[in-house]
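J.: predicted coordinates and the sequence they were generated for:
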Amino acid sequence: MEYQQPPIGTLTTRLAALSADVAPATIRDWVRRGLLARCGGTPKRPLYRVADVEAARYAAKPTRNNQRAATAA
């Protein structure tokens, strides 16, 4: 069951993804990486603070050791 309206100042995973202009899987990845923390909800229906989603959106993302850097042609 999806929230009809999450509490004020919070977002569901789907709404957080829309707010940050990313896929819901990216929101879950940010949580796994420690860039975003849940502020409530249930394990299957987490809630996130609006300010935390915005901070995670603009945070420097860690890269993998073997990831290729973007190069100019």
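T.: Structure's in. What do you need?

J.: make it CA atoms for all contacts and neighbour counts henceforth
T.: Fine.

J.: center of this protein - which residue?
T.: Ile27 (2.9 Å; CA atoms, centre = their mean).

J.: would you agree it is in contact with Ser19?
T.: No. Look at Ile27 against Ser19 with CA atoms under 8 Å: they stay out of range, at 10.6 Å.

J.: picking up where we left off before, what about the residue nearest to the centre of the chain, helix or strand, and which?
T.: Assigned by DSSP states H and E, Ile27 belongs to helix 24-33.

J.: please compare the first structure with the one that follows:
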Amino acid sequence: MRYASIPPGYLTTQLAAKACGVEPATIRDWVRRGLLQRAAGSSRHPLYLVDAVTAAKVTAKPTRPGQRATR
């Protein structure tokens, strides 16, 4: 399901990734890790609140052994 128009205040996975300067896989990873919650849409085509996406972007990400350091 592609959206004909996205409700105001929501972003698709692609738009959220573009807004954060990351890949869509990173947005899906943030959801899997509990840093970002789906707000609407379906499991295959979720929508995220703009405020939640910007909050997830600035949230300190946990590090794992062997993970590359960022900035």
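T.: Done, it's in. Remember, predicted model here, so these are calculated numbers, not experimental data.

J.: one step back: which residues in the helix holding Ile27 of structure 1 does the neighbour count mark as buried?
T.: 24, 27-28, 30 (16 or more other CA atoms under 10 Å).

J.: gap between Ala16 of structure 1 and Ala70 of structure 1?
T.: According to CA to CA, to the nearest Å, Ala16 of structure 1 and Ala70 of structure 1 sit 27 Å apart.

J.: mind listing the strands for structure 2?
T.: 10-11, 40-41, 46-49 (DSSP state E).

J.: where along structure 1 do the helices fall?
T.: Counting by DSSP state H, structure 1 has helices at residues 13-20, 24-33, 50-58.

J.: about what we covered before: ok, Ala16 and Ala70 of structure 1, which is more surrounded?
T.: Ala16 (24 against 6; other CA atoms under 10 Å).

J.: wait, that one sits on Tyr48?
T.: Yes. Ala16 of structure 1 is in contact with Tyr48 according to CA under 8 Å; the separation is 7.3 Å.

J.: mutual contacts of those two, please.
T.: Common neighbours of Ala16 of structure 1 and Tyr48, using CA atoms under 8 Å, 6 or more residues apart in numbering, do not exist here.

J.: dump the buried residues of helix 24-33 of structure 1 to a markdown table, plus distance to Pro6 of structure 1.
T.: Formatted as a markdown table, the buried residues of helix 24-33 of structure 1 follow (distance: CA to CA, whole Å):
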| residue | distance to Pro6 of structure 1 |
| --- | --- |
| Pro24 | 16 |
| Ile27 | 17 |
| Arg28 | 18 |
| Trp30 | 20 |
